[in-house]
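> Below are the sequence and a predicted model; questions follow.
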Amino acid sequence: MGSLVRCVVRSLLRGQPGPRRFGSAPPELREQTLVLVKPDAVQRRLVGSVIQRFERRGFKLVAMKLLQVWEGYNVVRSTRAMVGDTNSAAAAAGTIRGDFSMHVSRNVVHASDSLETAQREIGFWFQRDELVTWESGDSAYTYGP
């Protein structure tokens, strides 16, 4: 698990807010999406594997309950590609569902299918003050200067 995730989890366990850093990233770098790690993934202890895949893509975890909201350039489309087809039988190998899902009703994660849906779903699960604003140490490497 990434160091940010460990820090956020420790902060949540202590009842303190997670790390906050304020920056002025361009709007296209601040697109957000909602990813729900479903109970079958939690039971199978796949949460860390799912989180690591998003961190390796350079996305930032900005809120967590047993839910995750990811932020980054083109994050909605990229997430749908990473997650794979809703029907696990059709999901490509290398996608989260292709690697871990057994059946369409047990397809491990939910991911927003559009920017509009993501905004609506994020608003349903999180209050605005629950979203963490921070700058990744490797954002210049990931997105350029």
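Done, it's in.
> From now on I want contacts and neighbour counts done on CA atoms only, so please keep to that.
Will do.
> Helix or strand: which one has Thr142?
helix 139-143 (DSSP states H and E).
> The spatially most central residue of the chain in helix, strand or coil?
Taking Cα atoms, centre = their mean, the centroid of the chain lies closest to Trp70, which sits 3.7 Å from it. Here Trp70 is strand, with the state taken from DSSP: H, G, I helix; E, B strand; the rest coil.
> And here is the other one:
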Amino acid sequence: MSTRCFTMLKPGILNRRLVGEVISRLEKKGLKLIGLKLMNISTELAQEHYAEHKGKPFYDPLVDYITSGPVVAMVWQGDDCVTLVRKLAGSTKPSDAQPGTIRGDFCVHTSNNVIHASDSDESAVREINLFFKPEELIDWEDQAAIWY
């Protein structure tokens, strides 16, 4: 069943000029990009996005990092999309992330994590609605989908 996943490439990916590499990995898996924008996140949006972490020691540094530069906000669609994107992203803790995953290849410090991916279908809906208006999502017909 086709589902959606919110994914955000954080400032470290943009600063290192790795946006195309990460998007390519998600496309090569067979996922369909239906929303994409380069944006600066306000402190208020960052706080709302990471609300479940409020009060934790990493909360303020996380908000500071995510608002320190532009991010690429994306919505991907595909069968079991959240699970697939999270496997491609790798473990949140870089030392646990397998080589070949995005975090395993491009991240050393958890505090400067390079990618965010929704952790459930419910979170995906909430996060997509925070960052995208319905008219900004384009569910196009994927002629290549039969090959995946």
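Perfect, I can see it now. Note that the structure is a prediction, hence the values are computed from the model and not measured.
> ok, the residue nearest to the centre of the first structure - contacts?
Trp70 of the first structure sits next to Gln32, Thr33, Leu34, Val35, Phe54, Phe59, Lys60, Leu61, Val62, Ala63 when contact means Cα atoms under 8 Å, 6 or more residues apart in numbering.
> and in the second structure, which of those residues remain?
Retained in the second structure: Gln32, Thr33, Leu34, Val35, Phe59, Lys60, Leu61, Val62, Ala63, out of these (criterion both residues aligned by TM-score structural alignment, their matches' Cα atoms under 8 Å).
> Give me the subset of the residues you listed that lies in helices.
Judged by DSSP state H, these include no members of helices.
> closest to Gly98 of the first structure among these?
Among those, Val35 lies closest to Gly98 of the first structure (Cα to Cα), at 16.3 Å.
> and the residue nearest to that closest one when sequence neighbours are not counted, how many neighbours?
Spatially, and ignoring its direct neighbours in sequence, Val35 of the first structure is nearest to Ala111 (4.6 Å; Cα to Cα, 6 or more residues apart in numbering). When neighbours are counted by other Cα atoms under 10 Å, Ala111 of the first structure registers 23.
> go on, Glu135 of the first structure?
Look at Glu135 of the first structure: counted by other Cα under 10 Å, it has 16 neighbours.
> Lys133 of the second structure now?
Neighbourhood size, Lys133 of the second structure [other Cα under 10 Å]: 10.
> Show me what Val75 of the second structure aligns to in the first structure.
Matched by TM-score structural alignment, Val75 of the second structure corresponds to Val69 in the first structure.
> what ranges do the strands span in the second structure?
2-9, 32-39, 71-79, 115-117 (DSSP state E).
> Can I get those strands in JSON lines including distance to Thr101 of the second structure?
Formatted as JSON lines, the strands of the second structure follow (distance: least, Cα to Cα, whole Å):
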{"stretch": "strand 2-9", "distance to Thr101 of the second structure": "14"}
{"stretch": "strand 32-39", "distance to Thr101 of the second structure": "19"}
{"stretch": "strand 71-79", "distance to Thr101 of the second structure": "17"}
{"stretch": "strand 115-117", "distance to Thr101 of the second structure": "11"}
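> and Glu141 of the second structure, which of the ones you listed is closest to it?
Closest to Glu141 of the second structure of those is strand 32-39 (Cα to Cα; 9.4 Å).
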